[in-house]
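Q: with the input below, show me the fold.
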Amino acid sequence: MEKKIAIAATSVAALFIGGTIAVVQLNKAPQDFAQCGATAVAGSAIGGPFELVDSDGETVTDADVITGPSVIYFGYTFCPDVCPLDAMRNAQATYILDEKGIEVTPIFISIDPERDTPEVVGEFASNFHERMIGLTGSLEQTDAASKAYRTYYKKEENGDPEYYLVDHSIQSYFNIPGYGVIDVFGHTETPENVAQRMECLIDMTG
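A: Below is the predicted model of the structure:
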């Protein structure tokens, strides 16, 4: 088991280091957002409509949950290292902005719906921030959401049926209604840096 975790961690790290630059379609000139340190560049759209299931077992759409500035992450609750660290970082950045009276909604979307039931993903999300929304769904629903955000994931082949790992991309996507995804945060970004960039972008788009 320890060997599997080490292999998965190495694979995820390699994906992050060697991954391509995220590209988004913006309603505002990308150079304007660059003033905030935004890393996204104009091009093919990232993000789009999705239909998933929330912690209450209710079917929701992107319009239901992305009602204001939101930071979105794709992962899974059994993830041994990267997912909880990134979820915590996004939650900490959200708390920093809470103290300034700026509300951002952190969203955690599972790419492992076989194990991540609505109850499981909801409890996982709420452990990091009381406003963090946990979403799951059918394999078709979660795959469609992942494709809309151009994320990568691959279930471990020939893994233990209960304890398998999932290799996946580790970016977080900052989405503001009317603008879409306007920034992408990597795994190494600090809570302070993420909060600062989100605040700047909210001011610019508000």
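Q: can we go C-alpha only for contacts and neighbour counts from here?
A: Noted.
Q: and the contacts of stretch 89-103?
A: Outside stretch 89-103, the residues that touch it by Cα atoms under 8 Å, 6 or more residues apart in numbering are 69, 71, 104-106, 128-129, 132, 190-192, 194-195, 199.
Q: help me confirm that residue 187 comes into contact with residue 84.
A: No - Residue 187 is beyond contact range of residue 84, at 11.2 Å (criterion: Cα atoms under 8 Å).
Q: now, of the contacts of stretch 89-103, which are buried?
A: 69, 71, 104-106, 128-129, 132, 190-192, 194-195, 199 (16 or more other Cα atoms under 10 Å).
Q: that older thread, may I see the contacts of stretch 89-103 organised as JSON lines, with secondary structure added?
A: Below are the contacts of stretch 89-103 laid out as JSON lines (DSSP: H, G, I helix; E, B strand; the rest coil):
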{"residue": "69", "secondary structure": "coil"}
{"residue": "71", "secondary structure": "strand"}
{"residue": "104", "secondary structure": "coil"}
{"residue": "105", "secondary structure": "strand"}
{"residue": "106", "secondary structure": "strand"}
{"residue": "128", "secondary structure": "coil"}
{"residue": "129", "secondary structure": "coil"}
{"residue": "132", "secondary structure": "coil"}
{"residue": "190", "secondary structure": "coil"}
{"residue": "191", "secondary structure": "helix"}
{"residue": "192", "secondary structure": "helix"}
{"residue": "194", "secondary structure": "helix"}
{"residue": "195", "secondary structure": "helix"}
{"residue": "199", "secondary structure": "helix"}
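Q: of all those, which two lie farthest apart?
A: 128 and 199 (20.1 Å; Cα to Cα).
Q: look at residue 99 and say how many residues are nearby.
A: For residue 99, the neighbour count with other Cα atoms under 10 Å is 9.
Q: this one as well, want them side by side:
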Amino acid sequence: MPRRSILLFAGACIAIAAALAIVTVVVVSGRGPAAGEVSSTGQPLVGGDFQLVNQDGAPVDQTMLNGKWSLVFFGFTYCPEFCPTTLAELGAVQQRLGDKADNLQIVFVSIDPERDTPRQLKDYLSSDGFPKGTIGLTGTPEQVAQAAKAYRAYYEKVGEGEGYTMNHSLTVYLMGPDGKFRTAVAYGLGPDKATKIIEDAMARG
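A: Okay, the predicted model is just below:
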């Protein structure tokens, strides 16, 4: 093969490899924050308008986030592992924050409105080990879908009948007192790392 053809072929291989590397980075990044933290720059990546009801049946919207730091998590009360694990971890974070926790609210948004009535949420969130004062939110399927879309939270019903379950994303979103996205806390970091991410974000304002 002529030298020029070899060089052209090698160059094409390098270009293809580079393109594949870029695609891999995009795909991996789309799954969630690999390092446990994603900071917003300029326009918020997540968050927006929603209309839901809390565990007392009172209507709420996105303005409930104003004035406090908020940890927003999407899940469901029949979740066998990930949701109770996340809530227990947030309970440990709440304790580690000490007085700083007075300015932090934890918001659990159900992605299973078919079963998660306000009463069901209230009973579930009163479990020992879960964060004190956690606010449960639910609504119609359309309202829940809108809230999840605003936060780019994935969920999907799996199965039929009473035994169905829900697949869903596991990211916890930290919103600032202005109601805008600050950073994301990935699943499984542990209370110490999660607390540090939250404290660092609070220090930045």
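Q: drop the TM-score for these two in here.
A: For this chain pair, the superposition-based TM-score is 0.77 by TM-score structural alignment, normalised by the length of the second structure; 175 aligned residues with a Cα RMSD of 2.4 Å.
Q: could you look up the SS state of the equivalent of residue 174 of the second structure over in the first structure?
A: By TM-score structural alignment, residue 174 of the second structure lines up with residue 174 in the first structure. Three-state assignment for residue 174 of the first structure (three-state DSSP): strand.
Q: surely residue 174 of the first structure meets residue 73?
A: No - using Cα under 8 Å, residue 174 of the first structure is not in contact with residue 73; the gap is 9.2 Å.
Q: residue 79 of the second structure - that's part of a strand, no?
A: No - counting by three-state DSSP, residue 79 of the second structure is located in no strand; its state is coil.
Q: what are the ranges of the strands in the first structure?
A: Shown for the first structure, the strands assigned by DSSP state E span residues 23-24, 41-42, 51-53, 59-61, 70-75, 105-110, 133-135, 153-155, 166-168, 172-176, 180-185.
Q: so for residue 144 of the first structure, which of these sits nearest?
A: Distance to residue 144 of the first structure, taken as Cα to Cα, is lowest for strand 51-53 among those, at 8.4 Å.
Q: which outside residues touch the closest one?
A: The contact list for strand 51-53 of the first structure, computed with Cα under 8 Å, 6+ apart, reads 59, 60, 61, 62, 118, 135, 136, 137, 138, 141, 142, 145.
Q: if I pick the second one, what's in contact with it?
A: I take that to be residue 60 of the first structure. Listed by Cα under 8 Å, 6+ apart, the contact set of residue 60 of the first structure reads 51, 52, 53, 54.
Q: and what of the first one?
A: Residue 59 of the first structure makes contact with 51, 52, 53, according to Cα under 8 Å, 6+ apart.
Q: what residues sit buried inside stretch 58-74 of the second structure?
A: Under the neighbour-count criterion of 16+ other Cα under 10 Å, stretch 58-74 of the second structure has 65, 68, 69, 70, 71, 72, 73, 74 buried.
Q: is it correct that the fifth one is in contact with residue 176?
A: No - using Cα under 8 Å as the test, residue 71 of the second structure is too far from residue 176 to be in contact (9.1 Å).
Q: can you tell me what residue 60 of the first structure aligns to in the second structure?
A: Checking with TM-score structural alignment, residue 60 of the first structure has residue 60 as its match.
Q: equivalent analysis for residue 129 of the first structure, please.
A: Residue 129 of the first structure maps onto residue 131 in the second structure, by TM-score structural alignment.
Q: is it true that that match touches residue 107?
A: No - judged on Cα under 8 Å, residue 131 of the second structure makes no contact with residue 107 at a distance of 10.0 Å.
Q: ranking by neighbours, what's the top pick from the contacts of residue 59 of the first structure?
A: Within the contacts of residue 59 of the first structure, neighbour counts (other Cα under 10 Å) peak at residue 52, which reaches 23 neighbours.
Q: tell me the centre residue of the first structure?
A: residue 73 (0.9 Å; Cα atoms, centre = their mean).
Q: that one contacts residue 171, correct?
A: Yes - counting by Cα under 8 Å, residue 171 is a contact partner of residue 73 of the first structure at 6.8 Å.
Q: can you pull the contacts of the spatially closest residue to residue 70 of the first structure that is not a sequence neighbour?
A: Spatial nearest neighbour of residue 70 of the first structure, excluding adjacent residues (Cα to Cα, 6 or more residues apart in numbering): residue 105 at 4.5 Å. Residues counted as contacts of residue 105 of the first structure (Cα under 8 Å, 6+ apart) are 66, 68, 69, 70, 71, 94, 131, 132, 133.
Q: gap between the counterpart of residue 97 of the second structure in the first structure and residue 202 of the first structure?
A: In the first structure, the residue matched to residue 97 of the second structure (TM-score structural alignment) is residue 97. With the distance defined as Cα to Cα, to the nearest Å, residue 97 of the first structure ends up 11 Å from residue 202 of the first structure.
Q: again, but for residue 147 of the first structure
A: Distance from residue 147 of the first structure to residue 202 of the first structure, counting by Cα to Cα: 26 Å.
Q: and what of residue 76 of the first structure?
A: Distance from residue 76 of the first structure to residue 202 of the first structure, by Cα to Cα: 28 Å.
Q: more neighbours: the two, which one.
A: The neighbour comparison of residue 76 of the first structure against residue 202 (other Cα under 10 Å) goes to residue 76, with 25 against 17.
Q: and the gap between the closest residue to that one other than its chain neighbours and residue 125 of the first structure?
A: Ranked by Cα to Cα, 6+ apart and with sequence neighbours excluded, the top spatial neighbour of residue 76 of the first structure is residue 110, at 4.9 Å. Using Cα to Cα, residue 110 of the first structure is found at 10 Å from residue 125 of the first structure.
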